[in-house]
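S.K.: okay, sequence plus prediction incoming.
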Amino acid sequence: MASIPLSSDAVKAVKLDLTKRFNECKSGHLSEALAYALGFKTNAAMRDEIVAQGTDPLFFFVDEERFLKRLNDFGYLVTGPFNFGPEEDSVMRETECMYAYQIEYKTKRQKAWRNLMVHTVNEALRRRLFSLRPFDNRWPGNEDRNTTHTFDFTFPTGDIGRVELHDIGYCEVSVDVVINPRIELAHPAYHATLKDCDAVGMTWVERKEGAWIQSALDSFRCNNTFLNKLLDLNVEPLGYGDRGIVK
């Protein structure tokens, strides 16, 4: 599955490609189907969200199954396989690591790590501290590769997450988070124990080959109380894949 920034220009570019591939479909139907693929009930609802996103939009998934279903609802007999996929200079980002099929979140700890890191990466994206585009770091002082950026935010559980961002090269951003830190530590995710906090986790955001988090499942420490809180959370990534190999 791919994702695009939710802007008028990006939607128009994708729509132009669709008119070439589905030239038997009416323009208005393609617009409605594309809006549905992006997660909206109607094209009007999508346009409202484009306005709300402003000049620096987040990325939204474009779902092939939803796109084809909506076209079929309009009476077109279209079937797969069909994939939204980035081409050279495309506005799209691929969100599925080619090795993603090897990674499953089966255990409680694996699922908890996934929820922890998706929530954390989502928050950094919402704050526009970096984007899913290659090299697009925005935190203060990001021009110096040796600097890190730290911020705190509140999880839906009411717990405090302390996050550290760092550019590690190759278009990757390391994202480390400590939950409810009780002492000050340099590079807390590397040094914190469960005496110092309730949980700690790390990942690396891939942005060169596509957009996904690398599944660093062995980077996770968590007490049972917060683990159960994480398992109760329902969170989806903001336009990136939630699994990928660690390079």
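M.R.: Arrived safely, thanks for sending.
S.K.: C-alpha from now on. contacts and neighbour counts both.
M.R.: OK.
S.K.: SS state for Asp176?
M.R.: strand (DSSP: H, G, I helix; E, B strand; the rest coil).
S.K.: show me what contacts the nearest residue to it once chain neighbours are set aside?
M.R.: Of all residues not flanking Asp176 in the chain, Met202 sits nearest, at 4.4 Å (C-alpha to C-alpha, 6 or more residues apart in numbering). Residues near Met202 by C-alpha atoms under 8 Å, 6 or more residues apart in numbering: 117, 174-177, 189, 216, 219-220.
S.K.: give me the distance between Met202 and His187.
M.R.: Using C-alpha to C-alpha, to the nearest Å, Met202 is found at 11 Å from His187.
S.K.: this is the comparison structure:
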Amino acid sequence: MLKEITNQGDDPMYFFVCEERLTVRLNELRYPIEKGFYFDTEDIEGMRETLCLRSFDIEYKTKRHKAWRNLMVATVNEALRRRIFSLRPGDNRWPGHDERTIRSRFEFDFVLPTGDAARATVDDIGFDELAIDAAVNLRKQMVFSGYYANLKECDAAGTTWLERQTGAWIQSAVDSFKCSRILEQKLLAMEVEPLGYGDKGRVRM
């Protein structure tokens, strides 16, 4: 893990670590760990929690909830890949992020793993938290928030908030999600790496 971080240079994005998976792997390699391995965030610089205690109250039980989760995780991951922001508190990098006006919102287009065209907006809403909207297959200019989008404007739209002050996780906003049935099936089948609300582990940055 530390070698991978070093390979990213002086500006690493993040490296997801899961103690449960590491414990299983150590036992497979015949390094018996009975009580489980634990990364001490106080001893490792840059380690951040990705598990919010409130996540235990949330379950993605329906196909709709899981499709929303996949869309938002894919959007956040794409923004991280482009280094539009990082998971560090206050680390915004898009042009005009410090203007604190409507113009400080940043918009970018990308393609989902499904092949569908998506548009995202990112905005700093204070306290190191970001508001992130995503819309798929736009037919009109996206409205201010995914909460107010409708299926006449696009095939899917959703909103989330990315916490970066007390940890790094995506906050649940499944009630913001609108999606056509055809696209819902494609989003459900989409594979995304976890960096979401309720994903247990930590990230090293």
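M.R.: Thanks, I have the structure now. If you're wondering where the values come from, they're calculated on a predicted model, not measured in any experiment.
S.K.: related to what we said a few turns ago, what's the match for the residue nearest to Asp176 of structure 1 in structure 2?
M.R.: The alignment partner of Met202 of structure 1 in structure 2, by TM-score structural alignment, is Thr159.
S.K.: wait, is its match part of a helix?
M.R.: No: under three-state DSSP, Thr159 of structure 2 sits outside any helix and is assigned strand.
S.K.: what does stretch 99-114 of structure 2 rub up against?
M.R.: With C-alpha under 8 Å, 6+ apart as the test, stretch 99-114 of structure 2 has contacts from 74, 78, 94-98, 117-124, 186-187, 190-191.
S.K.: and that stretch, which residues are buried?
M.R.: For stretch 99-114 of structure 2, a neighbour-count test (16 or more other C-alpha atoms under 10 Å) marks 104-106, 112 as buried.
S.K.: got it, and stretch 155-168 of structure 2?
M.R.: For stretch 155-168 of structure 2, using 16+ other C-alpha under 10 Å, the buried residues are 155-164, 167-168.
S.K.: where along structure 2 do the helices fall?
M.R.: Using DSSP state H, the helices of structure 2 run over 2-7, 19-28, 63-81, 181-189.
S.K.: Provide the aligned range in structure 1 for the last one.
M.R.: Under TM-score structural alignment, the alignment places helix 181-189 of structure 2 onto residues 224-232 of structure 1.
S.K.: so which residue of structure 2 lies furthest out from the middle?
M.R.: Distance from the C-alpha centroid of structure 2 peaks at Arg30, with 34.2 Å (C-alpha atoms, centre = their mean).
S.K.: tell me the residues of structure 2 aligned with the longest strand along structure 1.
M.R.: Longest strand in structure 1, counting residues (DSSP state E): strand 160-169. Here strand 160-169 of structure 1 aligns to structure 2 at residues 117-126, judged by TM-score structural alignment.
S.K.: and that stretch, how far from the chain's centre?
M.R.: Here stretch 117-126 of structure 2 is found 12 Å from its chain centre; the criterion is C-alpha atoms, centre = their mean, to the nearest Å.
S.K.: list the buried residues in that stretch.
M.R.: In stretch 117-126 of structure 2, counting by 16+ other C-alpha under 10 Å, buried: 118-124.
S.K.: and for stretch 86-93 of structure 1?
M.R.: 86, 91-93.
S.K.: measure it end to end?
M.R.: Terminal-residue distance, stretch 86-93 of structure 1 (C-alpha to C-alpha): 6 Å.
S.K.: now that stretch, how far from the centre of its chain.
M.R.: Taking mean C-alpha positions (C-alpha atoms, centre = their mean), stretch 86-93 of structure 1 and its chain are 16 Å apart.
S.K.: and stretch 43-55 of structure 2, by the same measure?
M.R.: 14 Å.
S.K.: with stretch 78-96 of structure 1 instead?
M.R.: 16 Å.
S.K.: measure that stretch end to end?
M.R.: Stretch 78-96 of structure 1: ends 24 Å apart by C-alpha to C-alpha.
S.K.: then stretch 58-67 of structure 2?
M.R.: 15 Å.
S.K.: equivalent analysis for stretch 126-146 of structure 1, please.
M.R.: Start-to-end, stretch 126-146 of structure 1 (C-alpha to C-alpha) is 24 Å.
S.K.: quick check: buried residues in that stretch?
M.R.: 128-137, 139, 142.
S.K.: and of the residues you listed, the nearest to Lys111 of structure 1?
M.R.: Among these, Leu132 lies closest to Lys111 of structure 1 (C-alpha to C-alpha), at 22.9 Å.
S.K.: what does that closest one correspond to in structure 2?
M.R.: Counting by TM-score structural alignment, the partner of Leu132 of structure 1 is Leu87.
S.K.: so Lys66 of structure 2 touches Leu188, yeah?
M.R.: Yes: counting by C-alpha atoms under 8 Å, Lys66 of structure 2 touches Leu188, with 6.4 Å between them.
S.K.: tell me the contacts of the residue mapped onto Glu20 of structure 2 from structure 1?
M.R.: Alignment note: Glu20 of structure 2 maps to Glu65 in structure 1; criterion TM-score structural alignment. Going by C-alpha under 8 Å, 6+ apart, Glu65 of structure 1 touches Ala37.
S.K.: and Glu65 of structure 1, how far from Asn72 of structure 1?
M.R.: 11 Å.
S.K.: cool, and Thr120 of structure 1?
M.R.: 37 Å.
S.K.: same question for Ile213 of structure 1.
M.R.: Distance, Ile213 of structure 1 to Asn72 of structure 1, by C-alpha to C-alpha: 34 Å.
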